[in-house]
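Q: Following is a predicted model, sequence given first.
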Amino acid sequence: MDPTPAQPLRGARSRDIESLAEFDEVVAEQGTLARYRVQAVDLTGRTDVLLTLDATGAIFLGCALAPEAAARVRSAGALVFPPVPGLPFDPYRAFTYTPDELFESLEEGYEATPDARAYAWYRRTKADGDVFASMLRAIHDDAVSDAMDELLAGARVVGVMGGHATGRGTAGYAGAARLGRELARSGFTVATGGGPGSMEAANLGAYAAPFADTMLDEALRLLAAVPSFRPSVTDWARTAFEVRARWPKGGASVGIPTWFYGHEPPGAFASDIAKYFANATREDGLLARSTAGVVFLPGAAGTVQEIFDNATPNYYESRGGPTPMVLVDEGHWTRELPAWPLLRSLAAGRSMESRIALVDRIEQAPEAIKRLGA
C-alpha cells in the first residue's frame, strides 16, 4: 500500500510548500524561503540547502529537520513547530488521507491500523481533558480543511447523505452505488460522510464509474459476503480492498468521516478521505462543499439533521445562493419521517423553492440534481 497521495505541483506563486517536490521547485525558481510556509515535509535530506537560504519570516509546521538546520532557520527569523512524537497522526498534514494510509497494517487486524489507533488516542485524550491534545485536534482538523479546499477547488461537488446502517447486499445499498456511479459519470464529484452503509455505497459507485456496468454488479456480489462492519471491521475492510485489487484505479470521490463516531470505520472506496476529530466541523464542511447539490437518501436522525443544516444557508442564501436539495423516497420523507412537508413550507416563496425536489426512486435523483442546478 502506498500512503502518499499524488498531488499536482502548485508552483512558486503559492506561499505554501507541502511536498519535497514543491520545496525543490521553490528553491530552484526563487532561491529563498523567506515568508514561505513549509508544511509536514521531511527536510532531513535538504540540510545543506537550509544552511544557506534566507528563511526570514518562514514557518516550518511539523517538518523533520536536522538539528543544525533547525538552529539555522530559527536564527534567521523562522518559526519552527517540530513534529509531535508518539502521535498516531500528523496534526500538520498537508493532504487528505487515502484508504491505504488509514488502513495500513490491516493484515494484522483493524486494531493495528492508523485509523483505529487515532480513534483510541482520541478517546483517551478526550477523557483526560488534555488541553494540549485538544489543540492538536484543532490544528489537525484545520489542516484537513485546508487540504480539502485545495482538492475541491473548482469541482462540482454533489453530497450524498443517507443511513449508515444500510447493509451490503441490500437493494438500498445497490441503489446508492448506482447513484454514485451516475453522478460521477455526469461529471460531478461525489462526496459522502465517508462511513459505512449508503455512504460507502455511493463512494463505491463513483469508484466503479470508469468500468463497464458489469463491474459494479460483480463488486456488489463480492461485498455482500460481509454485509456489515459488525462483528469484524477487519473482514469488512478486507473485502473492500479485494474489490479494489481486482479493479484497480477506480474513479475519484471524497469521503468525510469523523473519529467522533470512531466505532464506525471509514469506507475504502473514496480516493480522498478528510477525516476529522470534531464532528460539527466535519458536518458543516461536508454540506458547505456540496456546491452542486445534495441528495438525501432514506435515513434516520442524522440525515434529518443534515437536511435542515443544509436548508438553513439555502433559506438565508448565505453561501452565494441556494443549491439543489433532492430527497429520495416519497413514503419515507412524507410519512415515516415527514421532513419534506416542513422543508417545502420553509422554502415557500423563497428562491430555494425552485431548488428542492422529492423523488420516489433513486434513479431519478441525478436528473433532478442536474435540472435544479440548471
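A: Yep, it's here.
Q: okay, CA-based contacts and neighbour counts for the rest of this
A: Noted.
Q: and the gap between Ala116 and His332?
A: 34 Å (Cα to Cα, to the nearest Å).
Q: between those two, who's got more neighbours?
A: Legend: neighbour count by other Cα atoms under 10 Å for Ala116 and His332, higher for Ala116 (21 against 18).
Q: next, the one to line up against it:
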Amino acid sequence: MTEAKPQHEMQKGPVRLRRSQLEHSTTDQRLLDSRGPSDWVHTDPWRVLRIQAEFVEGFGSLAELGPAIAVFGSARTLSDHPHYAQAEECGGKLARAGFAVITGGGPGTMEAANKGASEAGGVSVGLGIELPFETGLNTWVDMGINFRYFFARKTMFVKYSQGFIALPGGIGTLDELFEALTLVQTGKKTVFPIVLVGKAYWQGMLDWMRETMLGDGKISATDLDLITLTDSIDEAVGLMVEARRIREAEHA
C-alpha cells in the first residue's frame, strides 16, 4: 500500500487543475450532497446537459472499439509487486487474444494491465474519473476518456466490455465486481464471464458468501456459479475467448 501523496493537481473531466485552482470537492459529490430544500430546482436540471455530454462522448469514442475486456484491481499496487506483473501479463494475453483492454485508467494494477495491452500491440483504454487523490490517466492508456460522474463511467464499462477480470483490489474493485454480478444475475448482461484472479486474496470473500449469504438464504447457489476463481491468467483469458465464441455463434 502506498502512502497518500499531497494533492498538487486533479483531473476534472477533460480539465486538469493545479495549485490555486484545485477544488475541495468533486462533481459527483456536489451532485449527491444534500443541500437546501430548493437548490436542486436551480442547478440539477442544468447538470443533465453535462451528464448527457459524458454519455455522448463515451458512446461516440467507444462505439467501434470491438471486443473488449475490463480489468480491475488496486490503484495502490506497486510496480515491483507480483500483482503488477500478473496484471501486465493479463493485459498482454488479452490483447494477443484479440481483445481491447479497458481499465479505470489509474495507477497500480490498472496501469499494469494497460501497459501489457499496449506493449502487445492491442488497444489500451482508460476510463478515468474525477477524484481528489488521483491525477489523471496513466501513461500506458492509448485511448482515454475522463468522466466527472461515476454512473456514466460505469455504464461504459458494462456496455463495452464482454467480461470482467478482477485482480486483488479494494472498494472500487468490489463496487465494479458486484455491479457486474447484479447485472448478470438479473439477466441484464448475458454470456458475460466474471473472473477473480488470486485464490489467496478472494477465497475468504467467497467462503463468506457461501457460508453466510447462501447459508441464510439471501442468495442462490447458482449466483455463486457466476464467479470463477483462479490463479491462472491463461484460464481467465481462455474463459473470455470461449464466451466470445459462444456470443459469435449465437449471432451467426
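A: Received it, and whenever you're ready, just let me know what you need. Just so you know, these numbers come straight off a predicted model, no measurement behind them.
Q: Now the TM-score, please.
A: Scored against TM-score structural alignment, normalised by the length of structure 2, the superposed chains reach a TM-score of 0.72; 217 aligned residues with a Cα RMSD of 3.3 Å.
Q: what do we get in structure 2 for Ala348 of structure 1?
A: Aligning on TM-score structural alignment places Ala348 of structure 1 opposite Ala221 in structure 2.
Q: okay but its match is in contact with Leu214, surely?
A: Yes. Judged on Cα atoms under 8 Å, Ala221 of structure 2 makes contact with Leu214 at a distance of 6.7 Å.
Q: Looking at the two, which is more packed in?
A: Per other Cα under 10 Å, whichever of Ala221 of structure 2 and Leu214 has more neighbours is Leu214, with 17 against 14.
Q: buried stuff in whichever helix in structure 2 runs longest?
A: For structure 2, the helix with the greatest residue count under DSSP state H is helix 39-62. The neighbour-count check on helix 39-62 of structure 2 (16 or more other Cα atoms under 10 Å) flags 54-55, 58 as buried.
Q: Thr170 of structure 1 pairs with which position in structure 2?
A: Under the alignment (TM-score structural alignment), Thr170 of structure 1 maps onto His81 of structure 2.
Q: Near that match, how many other residues are there?
A: His81 of structure 2 has 11 neighbouring residues, counting by other Cα under 10 Å.
Q: do the same with the one 10 residues further on
A: With neighbours defined by other Cα under 10 Å, the count for Gly91 of structure 2 comes to 36.
Q: tell me the strands in the stretch 1-150 of structure 2, going along the chain?
A: Counting by DSSP state E, counting those that start in this stretch, the segments of the stretch 1-150 of structure 2 that form strands are 9-12, 15-18, 68-72, 100-103, 124-129, 143-147.
Q: Could you check the angle the last one makes with helix 39-62?
A: Interaxial angle of strand 143-147 of structure 2 relative to helix 39-62 (axes from the mean of the first three to the mean of the last three Cα atoms, to 10 degrees): 170 degrees.
Q: Now strand 143-147 of structure 2 on structure 1. Mean distance?
A: Here the mean offset of strand 143-147 of structure 2 against structure 1 after fitting is 1.1 Å, by mean Cα distance after the TM-score superposition for structure 1.
Q: right, and the helix or strand after that strand?
A: Using DSSP states H and E, the helix or strand that follows strand 143-147 of structure 2 towards the C-terminus is helix 150-160.
Q: follow-up on the earlier one: distance to Glu23 of structure 2 for the buried residues of helix 39-62 of structure 2 - can I get that in CSV?
A: What follows is the buried residues of helix 39-62 of structure 2, written out as CSV (distance: Cα to Cα, whole Å):
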residue, distance to Glu23 of structure 2
Glu54, 20
Phe55, 24
Gly58, 24
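Q: May I have the secondary structure class of Val294 of structure 1?
A: Here Val294 of structure 1 is recorded as strand under DSSP: H, G, I helix; E, B strand; the rest coil.
Q: how close does it get to Arg344 of structure 1?
A: 16 Å.
Q: more neighbours, these two?
A: Between Val294 of structure 1 and Arg344, Val294 has the larger neighbour count (other Cα under 10 Å), namely 29 against 15.
Q: tell me the contacts of whatever residue of structure 2 lines up with that one?
A: When structure 2 is aligned by TM-score structural alignment, the residue opposite Val294 of structure 1 is Phe164. Contacts for Phe164 of structure 2 (Cα atoms under 8 Å, 6 or more residues apart in numbering) come out as 69-72, 177, 180, 192-195.
Q: tell me which of these is nearest to Pro45 of structure 2?
A: Ala180 (29.2 Å; Cα to Cα).
Q: Might you report the residue contacts of that closest one?
A: Neighbours of Ala180 of structure 2 in contact, by Cα under 8 Å, 6+ apart: 158, 164, 194.
Q: Could you find the counterpart of it in structure 1?
A: Per TM-score structural alignment, Ala180 of structure 2 is aligned with Asn310.
Q: Great, nothing more from me.
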